[in-house]
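Asks: here is my input, please return the structure:
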Amino acid sequence: MKSQQANTPKDTGRLALSLSDRWSGPAPDTAGNYLETQAPAVCGLLCWRGAAGVTGLCWVQLGLAYLDFVQKESCGRCTPCRTGTHHMRDILARLRDGAARPGDLHLLRALAENVEESAWCGVANTIRDPMLGLLELGAEDFARHARGETCPPITTAAWMAAPCRSTCPAGIDCPTYLFQAGEYMPHLATATVRRDNPLPGVIGRTCPHPCENNCTLIQADEPIAINAIKRWAADHAEGLGRATASTGGWELTEADTADPARHAVNLTGRTPTPPAATAAGPTASDAAPDATAVHSRKHVAVVGAGPAGLSAAYYLARAGFAPVIYEGLPVPGGMLYVGIPEYRLPKAILRQEVALIEREGVEIRYESRVGRDTTFAELLDEFPAVFIGIGAHAGRGLGVSGEELMGSMDAIDFLRRVALGETVEVGERVLVIGGGNSAMDAARTCIRLGVHDVTVVYRRDRGQMPANPWEIVEAEEEGVRFHFLAAPLQCEGTTRISGLVCQPMELGAPDDSGRLRPVPAACDPISFPADTVIGAVGQRPDFAPFLDTPGFVFNRWNYLECDEHTLMTDRPGIFVGGDAVSGGGLVIEAIAAGKRAAVHIERFLSGQPVVEDTEYLVRRVATLLGAQDSRHPLPLNADWGHRAQSAVMTPAARITSFAEAEKTLTDPHAHGEAKRCLRCHRPLVVALSNR
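Replies: Predicted coordinates for the structure are as follows:
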């Protein structure tokens, strides 16, 4: 066993820290300051980097809590983790009980180093530094316990971080569901995902997967296809897109989605058997639920059936509430339905997963728009709590003369009309203004509508485009052309668009986003002929129904203000999340906001203080300590395998229809890809002061 330098204790004031420099993350001084100012409820912790704690902390109890958590999370397959940590726990238990043996602390140190050297995954192969920190900072506490003294119980909380999981906005336990997928247990993997994301099949098709950018294997340029495996598991577990899934599920019909009670979800892997008809009529189990039990559930209003609203409603229903969603559209999903084209997210997939959410007890009232069909004041009178999860359904104008002409439209309206089956006449020449995903969606939709001349005009260069890189590549493959460093000046035409005048640009100093700022070049404007100009330069929510609500505060960007940790507005009982707070963000960010709101709505309705829930606090502490960048260096010249690639239709086939372009991983590819995961778990246990 190679010798390793012990952690160096560091006193930053309230907290003493002993953090190893083997891991990326803030320096001890910085970490201590973060914990002091941003997580004052934390009075001690053990993590992959080491230990921290206040004077008087019972380190024995904290160490026991850490080892209990490791034992709970252990898969039990490797002896060092299963048995070694058990022996370490026995040592601390003897200390706690005043029955320590000579040499126990030396044995604890030796076990920590040996377990780290030989354990397979991050559950236990990160145990050295927290145990050495425990020994460094807890020496006096150990001595007290060795003399037979005891301490009052402490309150602890635990979370299993990982570079990928801590990067995911929803905190989905990627290593665990990858392990389950590698064991060919898609139902269990999907159940793991649904703890934090009720739309795994949707996210498996739409997420830009920031988690993969922090995968340890990115050092070998072969990160795990985390999102593709999520999609594979959901498709198998929920029978998505299949007439009859080999693992049990089946495709919903329109009647099923209209009446979710008709659809029995099968997550057992067994072929569903319909109940036999009897002359005696319905059995007791077939009878309607007890009305008293139903009405005893507190109702919560949710405004918007987009990803934030669906997520909030799902987790509220799981917590025993009766959420009612008010949706202005005749379809579920909000921007998922009307903003993401069919070739990226089939509507049948979305409807299936929404039906599963409805089966949890969620009621969706379609074509019930707040501000048109009911007022927000009426919701406040009827419901004890409200979640506002409206999407960014309004496009931003180009801000140039002539954009009121026929043939000028924004991408959000264009995509909505196509999604709802309306006929949209765009002519033969289309210009799409912008460089984000909405611009790519609009351009690629035009190609599928039969337009042969589609050009994306963007004021920066290709490297500055915010769209997903693969969307840009696929747009080019389908025939979309790009003109960079050009900004619109004027739409030409009399009654209808005939062209667009643009100012050539060049890149200057970086702006607030870190991208190079486009500035006008010293040359004459240029003109592009066009029948239609589609603006894709941003989107915003419509807050008109909420403007007169007492207690609401809007920030300088005209978004609703709320507590960043609880999502409650200045008016108690009203919560907000998703695009209503951040603008047009990621789908997974909206889903995460919905769950966060549901957790804190439950606190509000149960009479608890509406403060940051412990799970979110511990997750935030993991991020403060550098969990996102806690990758360990990979050995040189090792074979880490090759990333599995999902099959994609050829460009010639893609442009002929709106059929889903990317296919689900095959079973062998998904199984082999999941097996490449290194399970870079990073255990974290914190001790909490009274909150």
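
Asks: when you work out contacts or count neighbours from here on, use the C-alpha atoms and nothing else.
Replies: Fine.

Asks: which ones are touching the residue nearest to residue 334 when sequence neighbours are not counted?
Replies: Nearest residue to residue 334, sequence neighbours excluded (Cα to Cα, 6 or more residues apart in numbering): residue 306, at 4.0 Å. By Cα atoms under 8 Å, 6 or more residues apart in numbering, the contact list for residue 306 reads 332, 333, 334, 335, 336, 389, 390, 391.

Asks: one more, please, to line up against the first structure:
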Amino acid sequence: MLWIDLAKKKEKRRRIRALTLSLFIPGAGQFYRKRIAAGLFFFITFCFLIWLLTEIWRINYGIIGTFAGFFLLYIINIVDAYKGPAKSSAPCERRCPAGINIAHYIAQVREGNYDDALITILDRMPLVSVCGRVCDRPCELSCALRCSGGSLAIECIKRIAAEYGTLPTLQKMKPNTHNNSIGIIGSGPAGLSAAYFLIRKGYPVTIYEKETEPGGLLLWGIPEFRLPREVVKKDIEFLKNLGIVFDCGTAIGKNKTFDELLNAHKSVLIACGSQQIKQLDIQGTELQGIFYALDALRSLHHGNQIDFSGNVAIIGGGNTAFDAARVAVRSGAEKVTIYYRRNEEEMSGNKEELAMALREGVTIEYYVSAMRFTGKKKVDGVELARTELRMRKEGKRSDVISLEGSNFTIDCDTVLIATGQQQDFSFLPRDIQDKLVRGSCIKVNTQTMETLLPGIFAAGDITGRRRSVVDAVDMGRRAAQGIDWYVRSAGKVQKIIERLSDFDYPLPSSLPRRKAIKGKRAEQKLLKINKAVTSVLEVEKGFSKEEAKKEASRCLQCNRLT
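Replies: Next up, the predicted model:
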């Protein structure tokens, strides 16, 4: 249990005492919480209404309306005593799927309070070191500075908090009164997030991972020059210290059946992602020298060697394609080219990652689609066709049309196919598959992540929703709340009351108001090209403490302006 959890419990007890006081004496709860002006308002208003009622006491429509207003104000007084004034949130916080109090931790970094900044982030995000490197940064798109010097470098500031902040001392948890364990399939971001929030609620959690190490795609699917292994292991070690149990080398459906999992746990969360590779259905995929990019990344992670000499062709336009291209560059390829059937605007991959690949010498050709691979035993070329896009209704991707007579062949020595992944439901019994799966994903309640079968929850890529680390963390948190409600058999009324009584509790810290400095967005230093393409050293170097403080000083603290 984190210190902030204990602080929240203490704060909740204070709020309940304030509510109780205002229940008997309007305004007393506000006085108790040192909100003198609000307390005086409610106390004087109620005294006036009581006097008014005694003066005009006659049963008529006027007095009925006065009673209704009196009762409404009484309820507002009670709610205000508990909730307090509405908390202002900055645009970046509202845009963040995890709901991190971004403006607060940026102010803490500005003052050099790295420990407090780390705890602020940990309240909503367990994978701080990871997210400080591979987050897709939706918060920066809504930064108020985006048209005035450039959005704040929020991701880099978060990384500084992870690097220089000290992980909080863990408090010993009380035994779980429910005594119900939770099983989680998959140790990717969604599974780790759900386990984190469940263990903080006091539930014993076991994560089942088919690989020999926890982390999922974070560990073996993202190259080390983007996300170093020790960074992932640092975040996972923190989760282990919380008491989460990792059962690695256990493949559900092989080493242990799904039914056994249901019998062993009160509730089960499916968070195994979408790791089944989409097969490219064209001639020649069986030739030597052709690899699926995700399989190649996994193989390289386990220490196997792949010959990337000569010309390497990458088929696809997502982050895996960019990662595979950069790996090929570091493995001695003479030329690496990405072939993509759409344009840059419709690429599913992160534009910043594409820019990094181009910086390292990768070339890209748009509007081309692979038709077949040529060669006898080993691939020696790819036959491509020119394409064009046919626009569809707004909100939908364009249709890809291959142009007749536009085929041409390029020479290559190795091909890496990165045309995406899909969900694999083979570990589920057929009867459960029929009830859970709709189309190509598991259908869930988006608020609780509960499936159509009670006690079974799903989160992450397997639900067919957005595929980013921070979105997976958010789904894991929702799943943890849904599982908690399920185990406690919470009814609809109880859920509504708990949602209304929920509150955000920023850690108490004396943060002085400072005027934001003007200036352009600071960019992190990058590893020199000649060193980057010949090693697996991390390319993005992040900020120094001084650079982070200076960049944090640009923050307008929008949560204080509203």
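
Asks: so which of the contacts of residue 306 of structure 1 are in helices?
Replies: 335, 336 (DSSP state H).

Asks: the residue nearest to residue 334 of structure 1 and residue 199 of structure 1: what is the separation?
Replies: 11 Å (Cα to Cα, to the nearest Å).

Asks: check residue 670 of structure 1 too.
Replies: Residue 670 of structure 1 is 19 Å from residue 199 of structure 1, by Cα to Cα.

Asks: ok, residue 177 of structure 1 next?
Replies: In terms of Cα to Cα, residue 177 of structure 1 sits 15 Å off from residue 199 of structure 1.

Asks: where along the stretch 451-600 of structure 1 do the helices fall?
Replies: 469-477, 579-582, 587-605 (DSSP state H, counting those that start in this stretch).

Asks: dump those into JSON lines; add mean neighbour count as well.
Replies: Output for these, formatted as JSON lines (neighbours: other Cα atoms under 10 Å):
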{"stretch": "helix 469-477", "mean neighbour count": "16"}
{"stretch": "helix 579-582", "mean neighbour count": "24"}
{"stretch": "helix 587-605", "mean neighbour count": "25"}
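
Asks: mind putting those helices into CSV with distance to residue 143 of structure 1?
Replies: Listed next are those as CSV, based on distance: least, Cα to Cα, whole Å:
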stretch, distance to residue 143 of structure 1
helix 469-477, 58
helix 579-582, 51
helix 587-605, 40
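
Asks: end-to-end on stretch 417-437 of structure 1?
Replies: Note: stretch 417-437 of structure 1 ends 17 Å apart using Cα to Cα.

Asks: surely residue 179 of structure 1 touches residue 673?
Replies: No. Residue 179 of structure 1 is not in contact with residue 673 according to Cα atoms under 8 Å; the separation is 10.3 Å.

Asks: so who does the corresponding residue of structure 1 for residue 111 of structure 2 touch?
Replies: Alignment note (TM-score structural alignment): residue 111 of structure 2 maps to residue 183 of structure 1. By Cα under 8 Å, 6+ apart, residue 183 of structure 1 lies in contact with residue 671.

Asks: tell me how far residue 183 of structure 1 lies from residue 641 of structure 1.
Replies: 18 Å.

Asks: please apply the same query to residue 34 of structure 1.
Replies: Going from residue 34 of structure 1 to residue 641 of structure 1 by Cα to Cα gives 38 Å.

Asks: got it, and residue 255 of structure 1?
Replies: Relative to residue 641 of structure 1, residue 255 of structure 1 is positioned 45 Å away (Cα to Cα).

Asks: these two: who's more crowded?
Replies: residue 641 (15 against 10; other Cα atoms under 10 Å).

Asks: now do the contacts for the residue sitting nearest the centre point of structure 2.
Replies: Nearest to the geometric centre of structure 2 sits residue 470, at 1.4 Å (Cα atoms, centre = their mean). Going by Cα under 8 Å, 6+ apart, residue 470 of structure 2 touches 96, 97, 98, 131, 135, 136.

Asks: can I get the buried part of those as one PyMOL selection?
Replies: Selection of the buried residues among the contacts of residue 470 of structure 2 in PyMOL, burial being defined by 16 or more other Cα atoms under 10 Å:
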select buried, resi 96+97+98+131+136
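
Asks: from the contacts of residue 470 of structure 2, pick the one nearest residue 7 of structure 2.
Replies: Nearest to residue 7 of structure 2 among the contacts of residue 470 of structure 2 is residue 98, at 20.4 Å by Cα to Cα.

Asks: is that closest one in a helix, a strand, or coil?
Replies: The three-state label given to residue 98 of structure 2 by DSSP: H, G, I helix; E, B strand; the rest coil is coil.

Asks: can you tell me how far the aligned partner of it in structure 1 is from residue 589 of structure 1?
Replies: Using TM-score structural alignment as the criterion, residue 98 of structure 2 maps onto residue 170 of structure 1. To residue 589 of structure 1, residue 170 of structure 1 is 7 Å away according to Cα to Cα.
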